[in-house]
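Trainee: A structural model of the following input is requested.
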Amino acid sequence: MDKNQPATHSTAWTWTAALVAVFMVAIDTLVVTTTLPVIRTELGATLEDLEWIVNAYTLTFAVFLLTGAALGDRFGRRKVFTIALVVFTLASGLAGLAEDINYLIAARAVQGLGAAVILPLTLTLLASVVPARQRGHAFGLWGAMVGLGIALGPVIGGAVTEAWSWQWIFWVNVPIGLLLLPVMARVRESRGGYGKLDPLGVVLITAGMLGIVSSLVRGNSAGWGSASVLAGFIVGGLLVLVFVFWQSRAQTPMVPLRLFRSRGFSLTMVATILMPFGVFGAVFLGTQFLQSVLGYSPLEAGLRTLPWTAMPMIAAPISGILTDKIGGKPLVILGLTMQAIGVGWIGAVADDLTYSKLVVPFVITGLGLGIFLAPIGRLAFGFAPAELEGVASGVSNAIRQTGTVLGVSVGGAILGVHGGYESTATFVEGLQNAHLVAAIALGAGAVIALFIPHLRTQGHGHAVDDEEESVPAGAAA
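Mentor: The predicted structure is shown next:
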């Protein structure tokens, strides 16, 4: 790239790369959901297998987000982003070739690895070219692209599955990834002030989360009191605790614990994990409900999720503008409250087996999601020192993906305990219990968000807690 290239020209390419890439990654969040019943039939997949198809992606996504952000800060965001884009594109092609459930799960795990690096770097690349006072608007557009990907994911998955086969849903990413590569060559390189790696931390948190999630997924089949399931919970939990201890001692921690000295950042992260826990566990079961219970085809089911999944495209940009004007806290509270109402409402009317009764709660839940996306990202950045923007982005997104993993795992576990695929009645019973738990979690998140401090600006557009002493911001990322 020409070093004399005008900054505005590079900024345009950065916007293009960041928004298209986050759209591609967002598609894969839900593109597989409308194909799960077809995969279950064609590959003889169990409920555990279906959970792993989703969780293999989101688990590697969650764990390696932190490393991805640090790699970008250290070696250059453009360079690392480009490598991750190649990994994601190749893994998508491998998933498209899958004819075996274990092969598919493995390919999804590699896909998640690429996505884990791409997602936080889309935010930090934008932050490197957008003035701090305009970041709410920028994050609103970023959230809109996330919403667009989420909205179109089930529809694309359903349409492609009906037109060709479920394997082709993954090939959608390949041309997008290939077209982005020449765009990345025109993006200006940038680095952050952190950029430290923590290999032992990666191993500890990966093993710990794998143990916990594996036990959640296997609990129904192996027995919740079985030695293997209990061992997974105990060993996994201990490894997570060891990870936290190591972060307080490591010279180059994945997660600098000083981030959590800010009450605002800590409470923002609690809200961050509760939102996907409630929403995406509900989505995992809801898309199957539309096909397995209401009898819609994959495309019909995808289209019928649009009152839910398309709403973030409308709400996120507006929420981003409002974030700049009134701050993020009230919007986070409103978004979580609307999602709690919507998810609880869906569960309450599911036994009527009538799609029309789902439309209003779908809309409420989708609007709540869109309202939530922009301000939560702005709060995560706002409570972090400037030199830790990259790692704060990684922590925020990792925690959100962890919430998705736990939501899908707990939702599947509740379905297995209280229901199942044996009949309409058993599936609906399991879904209703899962949605009740999800709604309670979202409501708890709204209550917790009430205690997030307001922000006051501190140089360079950064913000700190009103109630707390400022942490020196350091150099801008």
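
Trainee: okay, CA-based contacts and neighbour counts for the rest of this
Mentor: Fine.

Trainee: what does stretch 276-285 rub up against?
Mentor: Contacting residues not belonging to stretch 276-285 are listed as 33, 339-340, 343, 400-401, 403-412, 431, 434-435, 437-439, 441-442 [Cα atoms under 8 Å, 6 or more residues apart in numbering].

Trainee: hmm, which of the residues you listed are the buried ones?
Mentor: Members of these that pass the buried threshold by neighbour count (16 or more other Cα atoms under 10 Å) are listed as 33, 339-340, 343, 400-401, 403-412, 431, 434-435, 437-439, 441-442.

Trainee: Among those, name the ones in helices.
Mentor: Counting by DSSP state H, the part of those found in helices is 339-340, 343, 400-401, 403-412, 431, 434-435, 437-439, 441-442.

Trainee: want to put them side by side, so please do this one too:
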Amino acid sequence: MTALVWTIIESAKEGLSHPSTRISLVLAVVCLVSFGFWEVRTAHPMVPLALFRNRVFSGASFSLVLLTFANGGLMLILTQYVQFVLSYSPSKTGLAFAPMAVASPAFNGIGATLGNRIGNRTMTAIGPVIIAAGFGALASLPSNAGFALLSGAMVLIGIGGGLAMPAATGALMGAVPAEHAGVGSALNDTVQQAGAALGVAVLGSILSATYTGAMPDSAPEQARESISDAFALADASGDHGSADAAREAFTSAMSAGFWAGAAGVLAAAALALILMREPRSDAPAADPDQADTNELAVAAGTAN
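Mentor: A predicted model of the protein is given here:
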């Protein structure tokens, strides 16, 4: 993961042609392939890869990765937007996230209840669509957005997350056989952490590259690299025009990042619909006496 995140961030700055980026990319691929090879061959794998043969388990896992991918980028980008572009204090910045923090747990119970009634697949698809609407609203914010517009977008993201996360987690754990319950719980945490790390790397790279491209060519190199540096230089020189240019450039970069996040959560909805197909109620239960370990993992997941 370290090599992969490094590759994503550095490729946005130097491109894949840079020697260090190529080395980190090769290292990431070698580590991933080696891990998979070892997990398939060892008698006691840390991650039983046979679990991913279950469509529900795979769909829930990939959906969780994409959901946390978007949320990881959200925290990185929006914090800078409200503090640098909207000039919020740290306390008011915390209040800007409060609508999402309230809406998400409020709808967690609703999401879990509806998941039991209409199916985790449906809820895992509906939630990301609502989150995408919230990201679209954030992407459309101007450089002088009011608190009400910002709060409305955050409420949408909180509602979508509250509906989707319990359903996706419930589907993932429901697809794991009892003997792999600990593995399932650990994988649930791991895929979310991996998604958040990738979200910061990918969406942060989009933000950085778009910001630099949107800044005037006449701006100092340091100001083109970071909005905080642009503000520091503007304060030192008294050039308020360059600070305004940095605000507009960052707003454009934020829009690009959030549209990418919206695409990610819509992909999560699509994966849920394609992979997390509800099992037939009349499907015969698996006989554990006639199945080996890998087959039992798949069969038990389908029965669940």
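
Trainee: Could I get the TM-score for this pair?
Mentor: Comparing the chains after superposition, counting by TM-score structural alignment, normalised by the length of the second structure, produces a TM-score of 0.78; 258 aligned residues with a Cα RMSD of 2.3 Å.

Trainee: Stretch 104-119 of the second structure corresponds to what range in the first structure?
Mentor: The aligned range for stretch 104-119 of the second structure in the first structure is 312-327, by TM-score structural alignment.

Trainee: in the matching stretch, what's buried?
Mentor: The neighbour-count check on stretch 312-327 of the first structure (16+ other Cα under 10 Å) flags 312-324, 327 as buried.

Trainee: Determine which two of the residues you listed are furthest apart.
Mentor: In these, the most distant members under the criterion Cα to Cα are Met313 and Gly327, with 20.0 Å between them.

Trainee: ok, back up a step: let me know the closest of the buried residues of stretch 312-327 of the first structure to Ala231 of the first structure.
Mentor: Minimum distance to Ala231 of the first structure across these is 40.0 Å, recorded for Pro312 (Cα to Cα).

Trainee: quick one: secondary structure of Arg456 of the first structure?
Mentor: What DSSP: H, G, I helix; E, B strand; the rest coil gives for Arg456 of the first structure is strand.

Trainee: That one: how many residues sit nearby?
Mentor: 16 (other Cα atoms under 10 Å).

Trainee: likewise Pro48 of the second structure?
Mentor: A count of nearby residues for Pro48 of the second structure, using other Cα under 10 Å, gives 19.

Trainee: Show me what it lines up with in the first structure.
Mentor: When the first structure is aligned by TM-score structural alignment, the residue opposite Pro48 of the second structure is Pro256.

Trainee: What about the buried residues of stretch 312-327 of the first structure, which are in helices?
Mentor: Cross-referencing those against helices under DSSP H gives 312-324.

Trainee: ok, and the closest non-adjacent residue to the most centrally placed residue in the first structure?
Mentor: For the first structure, the residue nearest the mean C-alpha position is Gln401 (4.2 Å; Cα atoms, centre = their mean). In space, Gln401 of the first structure comes closest to Ala62 once its chain neighbours are excluded; the distance is 4.9 Å by Cα to Cα, 6 or more residues apart in numbering.

Trainee: and that neighbour, what does it touch?
Mentor: By Cα under 8 Å, 6+ apart, the contact list for Ala62 of the first structure reads Ala116, Asn397, Ala398, Ile399, Arg400, Gln401, Thr402.

Trainee: mind running it again at 6 Å?
Mentor: Counting by Cα atoms under 6 Å, 6 or more residues apart in numbering, Ala62 of the first structure touches Ala398, Gln401, Thr402.

Trainee: Tell me which helix or strand Glu10 of the second structure sits in.
Mentor: Taking DSSP states H and E as the criterion, Glu10 of the second structure maps to helix 2-14.

Trainee: Give the buried residues for that helix.
Mentor: Buried residues in helix 2-14 of the second structure, counting neighbours by 16+ other Cα under 10 Å, are found at Ala3, Leu4, Val5, Trp6, Thr7, Ile8, Ile9, Glu10, Ser11, Ala12.

Trainee: quick one: the third one and Met254 of the second structure, what's the gap?
Mentor: Going from Val5 of the second structure to Met254 of the second structure by Cα to Cα, to the nearest Å gives 20 Å.

Trainee: what do we get in the second structure for Leu415 of the first structure?
Mentor: Counting by TM-score structural alignment, the partner of Leu415 of the first structure is Leu207.
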